[in-house]
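Peer 1: Build me a model:
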Amino acid sequence: MAVRTNRGPGAAAENRAALLAAAREVFSEQGARAPLSAIARTAGVGQAVLYRHFPTREAIAMAVFDQNMEAVEELAARPDARLREVTDLITHQIEGSAAVIALFAVDEEAPAQRELTRRIRLALQPVLERATAAGEVRRDATLDDLMLAVGLVTAVITTTPPAARHARAAASWRLLMDGLAPR
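Peer 2: Coordinates of the predicted model:
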C-alpha cells in the first residue's frame, strides 16, 4: 500500500485506527516479532506516524488488547448477553492475538496485565451472575472458575498451530462448560 499524503493532526484518529488494524493483521500473519515497519507499511503511513502513536512494540500490542477488551466490555454490558456469546468473542480475539499474547503472559503482576485482568473480571462478573440465575452454570461456579477457564483456553490456543486453533478452542470450551454445567 502506498504511503498517504500527510494530512496533519486531523488524520490522527484515522491513522491510529489504520495502525491498529494493520497490527492485528501483521502480528497474526508474521508473529509478535514482525517488523514494526510492516505495520506502518500495511497501514499506509510512515514509520514516524507509527512511533508517534505507539513508541514500542508493546504499546501497539497493548492497544490491540485494549480494543479487544472494549469489545468484551460492550458485549458483556448488554443485559441480554449470554455467557457463550461473551466466551466466543473472547476466544475469537485470543485466536487473532495469539502471537502477541506471549509478550504479556510472562508477568501476571505487570501493571498492564493486572489492568486487563481487572477489566475482564469486571466484565465477566455480571455475565456469570446472569448465567447462574438462568441455570446455565452451576450455582457454585465462581468468577475465579471462569477466569481459569479463559486462561486454559488461552493456553490451548497459544500453543496450538494456527490451522487447528479454532477446533481445539471449541473442544476445550465444550469440556470446560460441561464442568461448569448444573448437575
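
Peer 1: C-alpha from now on. contacts and neighbour counts both.
Peer 2: OK.

Peer 1: so residue 54 touches residue 60, yeah?
Peer 2: Yes. Counting by Cα atoms under 8 Å, residue 54 touches residue 60, with 5.4 Å between them.

Peer 1: Who has more neighbours out of the two?
Peer 2: A direct count of neighbours by other Cα atoms under 10 Å for residue 54 and residue 60 places residue 60 higher, at 22 against 18.

Peer 1: next up, for comparison:
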Amino acid sequence: MTRRLSDEPPAGNHGRKVATRNRAALIAAARDIYAEHGLDAPLSAIARRAGVGQGVLYRHFPDRAAVVTAVLEENVRQVEQAAMAEGSDIERILGVLTWHVTESTAFLGILPAQGAASRSGAPAYAAALSESVEQAVRARLSDDHRLAARPDDLMIAIAMVSGAVTGPTREHRERRARAAWRLLGVAVGPVQPYEE
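Peer 2: So this is what the prediction gives:
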C-alpha cells in the first residue's frame, strides 16, 4: 500500500482551481482568436493561445458551438453585471457592451437576434442571450433617454452600432463603434470590460 506523505493533491492534479482557470483562459483565448480570425478559426489555435492542450479544451467544450456559446454567455454575463452594479449608469453599461462588440466577433451575431429569431433562423440560445442583454441595458435606461422613445429603439441602435464595427484591429473597431454612437446622439462611457 502506498502512503501519501502530505495532504496536497498529487502532481498534475490541481483540481477545480486549475479547471476553472483553464476554462477562463480558454474563453479569453477564444474571444481573441475569433476577433482575429473569425468563428471558423481552428480550435487548436484557441488551445495554444490559452496555454493548454487540445484535450483540456475538449474536456471543457465538446465542440465549436460550445466554445462560441461560452464566449457569448461570458459577454452577456459581464453586461448584466455592469447593469446590476451599484452606481452604474447607462453610459457605463453601453461602454461595457461596446467593448464586447468590438472585442468579440461572436457577440455581434446575437445582438440583433432577439426580434428576428423566427425570421432569420437564429438559434434559440442567441435570441435568449440577446433578450438578456436588452433587459440588462433597459433596466438602467431612463424613460426620457433617446433609446427609450420606442420599444425597438434600443436594440435597433445596438444592431446599427454592431453593424458599424468592422476593421482589422480592436482600436479601429472601437473608433467606428464610438462614431456610430455619436451619430445616434448617444453618450457612451469608457469602452472596457466589466471589472468587479
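
Peer 1: Got a TM-score for the two of them?
Peer 2: The pair, once superposed, lands on a TM-score of 0.79 when counted by TM-score structural alignment, normalised by the length of structure 1; 167 aligned residues with a Cα RMSD of 2.5 Å.

Peer 1: where do the helices sit along structure 1?
Peer 2: 12-30, 36-43, 47-53, 57-77, 83-105, 111-133, 143-158, 165-180 (DSSP state H).

Peer 1: Could you identify which of these is most buried?
Peer 2: helix 36-43 (a mean of 20; mean count of other Cα atoms under 10 Å).

Peer 1: what span of structure 2 lines up against that one?
Peer 2: Counting by TM-score structural alignment, helix 36-43 of structure 1 pairs with residues 43-50 of structure 2.

Peer 1: now that stretch, how far from the centre of its chain.
Peer 2: Computed by Cα atoms, centre = their mean, to the nearest Å, the chain-centroid distance of stretch 43-50 of structure 2 equals 18 Å.

Peer 1: likewise stretch 74-82 of structure 2?
Peer 2: For stretch 74-82 of structure 2, the distance to the chain centre is 7 Å (Cα atoms, centre = their mean).

Peer 1: which residues of structure 1 does that stretch align to?
Peer 2: By TM-score structural alignment, stretch 74-82 of structure 2 lines up with residues 67-75 in structure 1.

Peer 1: That stretch vs structure 2, average distance?
Peer 2: Its match in structure 2 and stretch 67-75 of structure 1 itself, once the structures are fitted together, sit a mean 0.9 Å apart by mean Cα distance after the TM-score superposition for structure 1.

Peer 1: Identify the residues contacting that stretch?
Peer 2: Residues from elsewhere that reach stretch 67-75 of structure 1 (Cα atoms under 8 Å, 6 or more residues apart in numbering): 81, 86, 89-90, 93, 116, 119-120, 123.

Peer 1: swap the cut-off to 6 Å and go again
Peer 2: residue 123 (Cα atoms under 6 Å, 6 or more residues apart in numbering).

Peer 1: mind checking how far the most centrally placed residue in structure 2 is from residue 14 of structure 2?
Peer 2: Using Cα atoms, centre = their mean, the residue of structure 2 that lies closest to the mean C-alpha position is residue 75, 2.2 Å off. Distance of residue 75 of structure 2 to residue 14 of structure 2, given as Cα to Cα, to the nearest Å: 27 Å.

Peer 1: now do residue 46 of structure 2
Peer 2: Residue 46 of structure 2 is 22 Å from residue 14 of structure 2, by Cα to Cα.

Peer 1: same thing with residue 47 of structure 2?
Peer 2: In terms of Cα to Cα, residue 47 of structure 2 sits 19 Å off from residue 14 of structure 2.

Peer 1: Check residue 74 of structure 2 too.
Peer 2: Residue 74 of structure 2 is 24 Å from residue 14 of structure 2, by Cα to Cα.

Peer 1: swap in residue 184 of structure 2?
Peer 2: 50 Å.

Peer 1: Please apply the same query to residue 77 of structure 2.
Peer 2: 27 Å.

Peer 1: Likewise for residue 145 of structure 2?
Peer 2: 50 Å.

Peer 1: And for residue 52 of structure 2?
Peer 2: Distance from residue 52 of structure 2 to residue 14 of structure 2, by Cα to Cα: 14 Å.

Peer 1: With that, I have no additional questions.
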